[in-house]
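Asker: Take this sequence and fold it.
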Amino acid sequence: MIKKLFPLLIIALLASSCNSQLDEINKNPNATETPQAPYLLTSALKQGADLYWGSESNFNSSLLFVQHWAKIQYAEPDRYDVSNSSFTSLWNTGYSTLITDLNTILNSQDNQVNSNYKGIALTLRSWVFLLLTDAYGSIPYQEAGLKITPAYNTQKEVYTGLLADLTQAQSLLATANGSVSGDVVYSGNISKWKKLVNSLRLRIALRISDKEPDLAKQAAIAATGDAAGLLAGNSDTFQFVYASSPQQNPASAWFDTRDDYRISKTMVDKLYELSDPRLPVYAQLPSDPSVGKYVGGANGLSNSDANSQGFAKTSKPGTYFLAPQSPAVIFSYSEVLFARAEAVARGYISGDAEQLYKSAITASLNQFGITDATVIANYLSQPGVKYDATNFAKSIGIQKWIAFFGQGLDAFAEWRRLDYPVLTAGPATVLDGQIPSRFFYPGTEQSLNGVSYKAAISAQGKDLLTTKLWFDAK
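Answerer: A predicted model of the protein is given here:
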């Protein structure tokens, strides 16, 4: 009997030893078993700012589409000669990094984080989803982070869901609910986060205004009537302030080693036309002193024609945008005032649309360091700047386009929605005279989430740059 049991005992001991060793071997000594909310929050704010102001989502795509910037070499993106691998960072970083980390905060036990962390996380997640749907259209929303192959929601469903999410975020935020660490934007000021929530609700209300005016009006009333208020001054602007290298502004890092962008001729010409005092902020004088004036680069040129404009004879974007510490503005006070003006013009809320419009322009001028009252008054009194109540979309659209300089993704969304200013595709563009209306879905969606991808494009339209999105389909 002993002889029979002995081999079994040896095997049992070996198995036990092996399992113990495997448990230890399979532990990642560098992994964080319980991610801490403050660190996740800091990371989300930094990576979100990098994504919003970075090359792929901003100055190599959306800033070119709205003709804020232009390319002076390697001009393919400025001609819309791009593929379904051209816009992957917004999708990949948005889902795999930002939404994943923010969901980790939201799914934390209540004894690990207070509700303010969850309210901030839900606010930031809503902002990320908003960027995604504005750029691509239908996106994984309700099943995002829950399934390996999530279904897509229509853009209408996403916007409606985000309004509900932001209402929930507002209910989670209260100064009495505990302090917040890791907030490198508002330093744990919950009152400012609550203002941002309402401002995002107002932004979404206007996104849906041409398609769902009743819901838009309801959302606008709720956002502007909430006791927490909206962003109420430039000190409330939601922005990430960068530091020195290697934590500098993405545009600054790009221009440290490359020189392939200029401010767009479209923008320079408009600023000259309006004698706009923001021109010296938005642009640099060409390095060739004989030029003596600001010269924008034309959009949509061939490589040779773009190069022939002359590196020394054209204007780079202003140093305000290229300095290492330049802030990544994500939601400005100026935008809130423009939104309020439009909400009044549409009859959603009460107020003086013209005065709010003037205040919005003033806030933008102040944001860029222009504070002289006489300069501001002279600018506002120009015929080309005065508010036109018979065509509020034109007045607000043009001035909002100027104020959004550098914020490519939102400038692109608002230009598509308001249809102003009227832009013309460059002579060498490849879309038969059209300007893009959306981003391509990443190619990986076809191979890794093919069923959901096919269902989405079947409902929304072909996966083309020129397919109009729901909010833009007038």
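Asker: For the rest of this, base every contact and every neighbour count on C-alpha atoms.
Answerer: OK.
Asker: what's the burial count for Gly238?
Answerer: Check again: residue 238 is Phe, not Gly. Close neighbours of Phe238, defined as other Cα atoms under 10 Å, add up to 21.
Asker: Please report the distance of it from Pro35.
Answerer: 25 Å (Cα to Cα, to the nearest Å).
Asker: now swap in Asp463 and tell me
Answerer: With distances defined as Cα to Cα, the gap from Asp463 to Pro35 amounts to 37 Å.
Asker: Which one's more surrounded, these two?
Answerer: The neighbour count for Asp463 versus Pro35, taken as other Cα under 10 Å, is higher for Asp463 (18 against 13).
Asker: Could you also give me the structure for this second sequence? I'd like to compare it with the first:
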Amino acid sequence: MKKYILILSLLILASCSQVGDLQDDPNRATQVSPDLLLTNIETSAFNNVSLNAALASRQLTYTDGTDSYQYYNWQRAGFDNYDILKQVQKMIQESKRTETEVYQILAKFFNAYFTVELTRVFGDVPFTEAVQAEDGLYMPVYDSQESIYKSVLDSLKTASLELAQNDEAIRGDIIYNGDKTKWRKLINSYSLRVLMSLSKKTNNSNLEVVTRFNEIVNNPTQYPIFESNTDNAALVYVDIQDNRYPLFNSNSLQTAYYMEQSFVERLQNLEDPRLFAFADKKPNASAAAVTDFTAYGGLYGSAPLSDNGAKAVSGEASRIKPRYYNDPINEPSLLMGYPELQFTLAEAAARGWITTATDSYYKTGIAASMNFYGITDTADYLANPKVQLQNPADIATILAQKHIALFLNTGWQIFYDQRRTGFPEFNVDGGGILNNGLIPKRFMYPQNETVNNPENLNDAITRQFPEGDNINGVMWLIN
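Answerer: From the prediction side, this is the model:
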């Protein structure tokens, strides 16, 4: 398998010396094949294992200090995704140079994906004027979230339709090995994720959220979507330097992280065997069977650090399963998986967007998640009365199962789902919480924007957040 992490010096030119300003350097790369760029872009997009997201989403806890993600006191995030968008733009340029249109089509997906990642972190962000420094545009305006989402949805639709008509080979593809049908499934499944993120905007005639959702779901030939775990948008790791599971040999994961109590208790209450795939037994239960649910425990995410530290020292908390830090391959990282799609469809049914029974999608999602973790006997669990939906509109139970399915994977997706729906509930009552007991709604804009692009930044803040740029501001997406 081709290395995932390529040497970026092939892509980004170093500063020119005086001599270099006067003549061409025959050893300096000025062009690069678009397939090499694709490989690097895929690695960035699909590598979604995040300890910070797991802390914020009440799946893990941290004991070597008061972690800002766990205690909801984070501040600013960065615009690093624009560096990747520059590579996407470069791939478009090289695709045009080499007359290989397929990379321009895939670029539509990646532009959409990285832009969505940016806007759901901050709110309004530069979009139409972004990544245009080569053209002398150094201070881009901030586009509204509404206009960004409209453009993204249109672009994703176009990408899926164009890919169906394209007959060029995709090289450099470490995700689907050039399989265009699987790429179309990802693009359309991801479109459903984006549409569900707009659940508060169903009355917006400019977006036509429900109509677009049904257009995809009701036309599987034209808009194929994931059909099983074999379609997962997965980055598979290999035991080669720079290609291993990102938490492999992480000392802090072995020593400072524990399972979160409310997450463990949910799995115990449901008698969910995925607990055994996620967690190690607590030290005080070392003699118990691995399948003994009482042998597991956790630390309360919002409890004071001192309380959690004392409980950990007493041996009453489970660490994460050792495979997460001692297996160089472990499990794939997902940009999006089949279980997530099924829970998205279940939520759509619960909201009345589509007519298929909610329970069908819901249980398919659970079974697919269990299969992902190597659990093939799912019948008893699916028949468990505690697992059943309370009614066809039971979004809370759907999101609780989605929370389990996305354990330490798919980046911040489950946090954004909770921000949008309020489910599952993330505890803030433990006495150690910061931010006045509030779960943040966003990250503040990067500090360097206040220096490099202050006028456009201030315009964006003023029109969105009357209280100023703070982590509790409610962006258009969730308003």
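Asker: What would you report as the TM-score here?
Answerer: Aligned and superposed, the two chains score 0.86 in TM-score terms (TM-score structural alignment, normalised by the length of structure 1); 439 aligned residues with a Cα RMSD of 2.4 Å.
Asker: Let me see the ranges of the helices in the stretch 351-479 of structure 2.
Answerer: Across the stretch 351-479 of structure 2, reading from the start of the chain, the helices by DSSP state H, counting those that start in this stretch fall at 358-372, 379-383, 395-405, 413-421, 449-452, 454-464.
Asker: distance from the fifth one to structure 1 after superposition?
Answerer: With both structures laid over each other, helix 449-452 of structure 2 and its partner residues in structure 1 are 1.6 Å apart on average (mean Cα distance after the TM-score superposition for structure 1).
Asker: what range in structure 1 matches that helix?
Answerer: Aligned by TM-score structural alignment, helix 449-452 of structure 2 falls on residues 445-448 of structure 1.
Asker: Any chance you could list what contacts that stretch?
Answerer: Contacts with stretch 445-448 of structure 1, where a contact means Cα atoms under 8 Å, 6 or more residues apart in numbering, come from 149, 453-454.
Asker: give me the element the equivalent of Gln67 of structure 1 over in structure 2 is part of.
Answerer: Under the alignment defined by TM-score structural alignment, Gln67 of structure 1 corresponds to Arg58 in structure 2. Counting by DSSP states H and E, Arg58 of structure 2 is held by no secondary-structure element, helix or strand.
Asker: what does Ala234 of structure 2 give?
Answerer: Per DSSP H and E: strand 233-235 holds Ala234 of structure 2.
Asker: Pull the contacting residues for the residue nearest the centre of structure 2.
Answerer: Centroid-nearest residue in structure 2, with Cα atoms, centre = their mean: Gly411, separated by 3.4 Å. Remark: with contacts taken as Cα under 8 Å, 6+ apart, Gly411 of structure 2 is in contact with 48-50, 53, 335.
Asker: Helices of the stretch 51-200 of structure 1, residue ranges please.
Answerer: Listed in chain order, the helices found in the stretch 51-200 of structure 1 under DSSP H, counting those that start in this stretch are 62-65, 88-92, 100-106, 115-136, 155-172, 190-207.
Asker: so where is the fourth one in structure 2?
Answerer: Helix 115-136 of structure 1 lines up with residues 101-122 of structure 2 when matched by TM-score structural alignment.
Asker: for the third one, same thing?
Answerer: The alignment of helix 100-106 of structure 1 onto structure 2 (TM-score structural alignment) covers residues 86-92.
Asker: what's next to stretch 322-332 of structure 2, contact-wise?
Answerer: Around stretch 322-332 of structure 2, the neighbours that count as contacts under Cα under 8 Å, 6+ apart are 234-239, 244-245, 247-251, 253-254, 280.
Asker: at 7 Å what do you get?
Answerer: If you take Cα atoms under 7 Å, 6 or more residues apart in numbering as the criterion, stretch 322-332 of structure 2 is touched by 234-239, 244-245, 247-250, 253.
Asker: most neighbours, which of those residues?
Answerer: Ranked by neighbours (other Cα under 10 Å), the contacts of stretch 322-332 of structure 2 are led by Tyr245, which has 26 neighbours.
Asker: Just give me the neighbour total for the closest residue to Pro140 of structure 1 other than its chain neighbours.
Answerer: With Cα to Cα, 6 or more residues apart in numbering as the criterion, Pro140 of structure 1 has its nearest non-adjacent residue at 4.0 Å, and that residue is Tyr152. Neighbours of Tyr152 of structure 1 under the rule other Cα under 10 Å: 24.
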